[in-house]
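>>> Here is my input, please return the structure:
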Amino acid sequence: MRLSIIIPTLNEAEAIGVLLADLAPLRAVGAELILVDGGSRDATLARARGTVDQILHAPRGRAAQMNAGAQAAAGDLLWFLHADTRVPAEAISALRAAWADAVGQSLGDRNHGRREGFWGRFDIRLSGRHPLLRLVERGMNARSRLTGIATGDQGLFASRVAFDRVGGFPPLALMEDIALSAALRRLARPVCLRARLLASSRRWEQGGVLRTILLMWRLRLAYALGADPVQLAGHYEGRNRPRGDR
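You can find the predicted model right below:
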């Protein structure tokens, strides 16, 4: 497969080097790494140079940044990763196996129907030790498997054909991952990989774990009821915005 990994960044100097080290073995065997920066003022770009294939600049906002990366990508499979994610080797193996199955490589055929609707996400584990975070991660994994909706923390991936067919990430200030999942779900149910990414728990810890859980529930409910994503983004950033996020 030709895999393109797209990483949106904004002031991620502390995290980006660790993620790129996790992805170095993939790059060594031909994966394309694309970093799309939204205006970092720290050492993010300096620390990424030489370890990615492209550094792009786009207007701040994950939707715009990830769409810019996807447009520049050469891969048949697009994988969107947050800069503060850790990627264990078993997650890479699981993705390879799922893609090989989708395109029928194990049988030596070309199963285009499955390939064109191929998309999915990983289970996650949150990095912090607070007991409530164990409930958060289990709830996220179970809810996603049940509903077919994924979040950006879960390492969304999609075939180029599926991503283009739904028009990429909608230009939303918040909930772009939810909206993309809903569009892709109309093509096919997601592949829910049980291999776990390690997702940063900083937004919960910096905002207060219980307080952030309640905030995210309110935002998700408001979005489902038709609230303006721009207003929701302003509320999110004003109440629970960790350094470097979005």
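>>> CA atoms for contacts and neighbours, from now on please.
Noted.
>>> so the spatially closest residue to residue 168 that is not a sequence neighbour is in which element?
Leaving aside its sequence neighbours, residue 168 sits nearest to residue 67 (C-alpha to C-alpha, 6 or more residues apart in numbering; 6.4 Å). Here residue 67 sits within helix 62-72, counting by DSSP states H and E.
>>> What about the residue nearest to residue 168, how many residues nearby?
21 (other C-alpha atoms under 10 Å).
>>> Same check on residue 186?
12.
>>> Can you tell me how far it is from residue 118?
For residue 186, the distance to residue 118 (C-alpha to C-alpha, to the nearest Å) stands at 12 Å.
>>> and what of residue 6?
Relative to residue 118, and taking C-alpha to C-alpha, residue 6 is found at 17 Å.
>>> Which secondary structure state does residue 198 sit in?
strand (DSSP: H, G, I helix; E, B strand; the rest coil).
>>> this one as well, want them side by side:
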Amino acid sequence: MPSKLNISIIIPVFNEQEHIANSISNIKKCCENKCEIIVVDGNINCSTLQEINDSEVIKLHSAKGRASQMNCGAAKASNDSLIFLHADTRLPLNVDKLVHEALSIPTVSAGAFKLSFDSESFVMKFIAYIADMRTRLERVPYGDQAIFVKKDIFLELGGFPQVPLMEDVEFFRKIKKERREIIILDETVKTSARRYLQRGPLRCAVRNICLRILHICGVSTFKLAKMYQSKGR
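Purely as a prediction, here's the structure:
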């Protein structure tokens, strides 16, 4: 295994001032400073970027929307493998080696980690368990699972589609359609439960399941985005 692991970590942000410093600190700890870090702000004021004092972090601005922001970061990335990370998701130790080993398997094109939440609530643990079962069965992970992909495959497939919701789902469905292998690692990432706890865990879980079913049934992502926003993120 080479001493330098060519991985770029891309973080799309919008008003994540309170979490970005901890996110960058976590990445550096888990990658031992071997990863390229790219933060892409969708806020016209670049309020999150203003909170970054680390000169090694690449700071970019793009149009609002996770798909646009992540595609912007990927275009700037200089490494062979990409990790797309939410600002409130924490990576496991040795994440660079884990991703490198996974993507070194010739048949594997992309993957993600097992989901967990920073809450001891039984409900949140149950939601994480159901999410893990769904992901392993369907092989379509969500963005809060720190999804990763080979850069050449990402570019070949055109990156994330410009849709307002479920860009991660659409992208992995495209990978599956190409009959490329998706790996789900046993190591976990820890995502903030704040949005679930603010709006009610069961309410959020049911909403997400309903939106996913409607998406499978062919409902437009633009209609789903309106429903998602009307019920609160």
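>>> other SSEs contacting the helix holding residue 67 of structure 1?
Using 3 or more C-alpha pairs under 8 Å, 6 or more residues apart in numbering; DSSP states H and E, the elements in contact with helix 62-72 of structure 1 are strand 3-9, strand 32-37, strand 54-57.
>>> Have a look at how far, on average, it is from structure 2.
Once fitted to structure 2, helix 62-72 of structure 1 is off its aligned match by 0.6 Å on average (mean C-alpha distance after the TM-score superposition for structure 1).
>>> Any chance you could list what contacts that helix?
The contact list for helix 62-72 of structure 1 (C-alpha atoms under 8 Å, 6 or more residues apart in numbering) reads 6-8, 34-38, 56-59, 78, 80, 168-173, 176, 246.
>>> mind checking what residue 114 of structure 2 lines up with in structure 1?
Counting by TM-score structural alignment, residue 114 of structure 2 lines up with residue 123 in structure 1.
>>> burial count for its match?
24.
>>> my guess is it meets residue 196, correct?
Yes: proximity of residue 123 of structure 1 to residue 196 meets the contact threshold set by C-alpha atoms under 8 Å, at 4.7 Å.
>>> returning to that earlier point: can you redo the helices and strands packed on helix 62-72 of structure 1 as TSV with distance to residue 241 of structure 1 and mean neighbour count?
Shown next, in TSV, are the helices and strands packed on helix 62-72 of structure 1 (distance: least, C-alpha to C-alpha, whole Å; neighbours: other C-alpha atoms under 10 Å):
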stretch	distance to residue 241 of structure 1	mean neighbour count
strand 3-9	15	26
strand 32-37	18	25
strand 54-57	22	17
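>>> Structure 1: strands as residue ranges?
For structure 1, the strands defined by DSSP state E cover 3-9, 32-37, 54-57, 77-80, 119-126, 157-159, 191-199.
>>> For residue 211 of structure 1, give me its contacts.
residue 204 are the contacts of residue 211 of structure 1 under C-alpha under 8 Å, 6+ apart.
>>> which position in structure 2 aligns with it?
Checking TM-score structural alignment: residue 211 of structure 1 goes with residue 203.
>>> What are the boundaries of the helices in structure 2?
20-31, 66-76, 95-103, 122-138, 151-156, 167-177, 194-199, 201-216, 221-230 (DSSP state H).
>>> Tell me, how many residues neighbour residue 119 of structure 1?
When neighbours are counted by other C-alpha under 10 Å, residue 119 of structure 1 comes out with 29.
>>> Tell me who's in contact with the residue nearest the centre of structure 2.
The centre of structure 2 sits closest to residue 143, judged by C-alpha atoms, centre = their mean, with a distance of 3.1 Å. For residue 143 of structure 2, the contact set (C-alpha under 8 Å, 6+ apart) comprises 84, 85, 86, 168.
>>> Same question for residue 33 of structure 2.
residue 27.
>>> And it, how far from residue 119 of structure 2?
Distance from residue 33 of structure 2 to residue 119 of structure 2, by C-alpha to C-alpha: 28 Å.
>>> Next one: the closest residue to residue 108 of structure 2 other than its chain neighbours relative to residue 149 of structure 2, how far apart?
Spatial nearest neighbour of residue 108 of structure 2, chain neighbours left out: residue 181 (4.7 Å); criterion: C-alpha to C-alpha, 6+ apart. To residue 149 of structure 2, residue 181 of structure 2 is 11 Å away according to C-alpha to C-alpha.
>>> residues in structure 2 matched by stretch 150-168 of structure 1, start to end?
Mapping stretch 150-168 of structure 1 onto structure 2 (TM-score structural alignment) gives residues 141-159.
>>> okay, how far is it across that stretch, tip to tip?
16 Å.
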